[in-house]
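In: Sequence plus the predicted model coming up.
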Amino acid sequence: MIDIAQLSKKTGLSASKLRYYDEMGLIQSVGRKGLKRLFDADAEMRLSLIALGQNAGFSLDEIRGMFGAGENVRIDREKLHNKADQLDRKIEKLKAMRDGLRHAAECPHEDHFQCPTFQRLMKVASASRHQTQRSGRQL
């Protein structure tokens, strides 16, 4: 067993965040030692999974949905595939932005607005912005 202060120190997460995760059901306290919550050894592994999920772009609610009741963790492979596909699309957009910025920085035209490539990039960016506004999403 590890108390909340020790778990906080070990993971670098604040005690308030650990309490929040406990209240959400992402981790479970197994008792108390005075006023401090106690956690079992699995809490640290679950916190690592939470960090991994957040780094991949999952919300805390999505991560909670992958955690079963009690000790069980159900990693939904379809959700992982869907998130990987979303990341692929985001990577492609980011690569296009990077290439556009590099072109603008190295463009031989003195006036960017006279450059056909830059004009195409502006049209693509404008179309992408309009599509994002319609769908309510952001990159």
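Out: Ah, there it is. Numbers count the residues shown, from 1 in each chain.
In: Could you use CA atoms for every contact and neighbour count after this?
Out: Noted.
In: Please enumerate the strands of the protein.
Out: 2-3, 29-33, 36-39 (DSSP state E).
In: I'd like to know which elements the shortest one is packed against.
Out: In this structure, strand 2-3 makes packing contacts with strand 36-39, judged by 3 or more CA pairs under 8 Å, 6 or more residues apart in numbering; DSSP states H and E.
In: Comparison target, given below:
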Amino acid sequence: MSLLDIGVLSRRSGVPASTLRYYEEVGLIQSRARRGLRRQYGEETLTQLMLIFLGKTAGFSLQEIGEMFDKDGAPNLPRPVLHERADALECQIRRLAALKDTLRHVADCPAPSHMQCPHFQKLLRISQRELD
């Protein structure tokens, strides 16, 4: 069984050692041993870290991500939850694409002032509804 020193794991994963220690503290990963004061991790921890990164990118909390691992650290990804998150991301993508298109229009709008641009006025109304 090959073990990775915390510094090696940090370099290979791109995750700072302080974050690795925090992930261990909250139960997302587990060290296998210690060499002096330095934690040693199994190779499978790299896969766990990739899944944590993907989960965070998808908007899952660390607690939600932790619930997607079995006690032994093996991934146990709940498909219905993943479908729900994918649907939410699809909705967010559509909203962001509409916002991007509106901003591009406003940036190029020939109106003398942004406040005279109908698309900008629409963007303001949509923003107001989101605040209410």
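Out: Alright, I've got the coordinates. Note that the structure is predicted; figures quoted are calculated from it, not measured.
In: Just put the strands of the first structure in TSV and tack on distance to A105 of the first structure and mean neighbour count.
Out: Shown next, in TSV, are these (distance: least, CA to CA, whole Å; neighbours: other CA atoms under 10 Å):
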stretch	distance to A105 of the first structure	mean neighbour count
strand 2-3	54	18
strand 29-33	54	14
strand 36-39	53	19
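In: Make CSV from those strands and add distance to G68 of the first structure to it.
Out: Listed next are the strands of the first structure as CSV, based on distance: least, CA to CA, whole Å:
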stretch, distance to G68 of the first structure
strand 2-3, 22
strand 29-33, 15
strand 36-39, 17
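In: mind checking which of those strands is nearest M45 of the first structure?
Out: Comparison of those against M45 of the first structure by CA to CA identifies strand 36-39 as nearest, at 11.4 Å.
In: once aligned to the second structure, how far is the closest one on average?
Out: Strand 36-39 of the first structure differs from its equivalent in the second structure by a mean of 1.1 Å after superposition (mean CA distance after the TM-score superposition for the first structure).
In: Now tell me what touches that strand from outside.
Out: With CA atoms under 8 Å, 6 or more residues apart in numbering as the contact definition, strand 36-39 of the first structure has outside contacts at M1, I2, D3, I4, A5, Q28, S29, V30, G31, R32.
In: Find me the equivalent region of the top helix by length along the first structure in the second structure.
Out: In the first structure, assigned by DSSP state H, the helix with the most residues is helix 77-106. Under TM-score structural alignment, the match for helix 77-106 of the first structure in the second structure covers residues 79-108.
In: Which positions within that stretch qualify as buried?
Out: Across stretch 79-108 of the second structure, burial judged by 16 or more other CA atoms under 10 Å covers T102, V106.
In: Check stretch 38-51 of the first structure too.
Out: With burial defined by 16+ other CA under 10 Å, the residues of stretch 38-51 of the first structure counted as buried are L38, F39, A43, E44, R46, L47, L49, I50.
In: give me every residue that touches the most centrally placed residue in the first structure.
Out: The centroid of the first structure falls nearest to G57 when counting by CA atoms, centre = their mean (2.4 Å). Contact analysis of G57 of the first structure by CA under 8 Å, 6+ apart lists K83.
In: Now which residue in the second structure aligns to it?
Out: Alignment note: G57 of the first structure maps to G59 in the second structure; criterion TM-score structural alignment.
In: do you know how far its match is from D108 of the second structure?
Out: 33 Å (CA to CA, to the nearest Å).
In: on that earlier part again, is it possible to export the buried residues of stretch 38-51 of the first structure to TSV including distance to M97 of the first structure?
Out: Output for the buried residues of stretch 38-51 of the first structure, formatted as TSV (distance: CA to CA, whole Å):
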residue	distance to M97 of the first structure
L38	47
F39	45
A43	40
E44	38
R46	35
L47	34
L49	31
I50	30
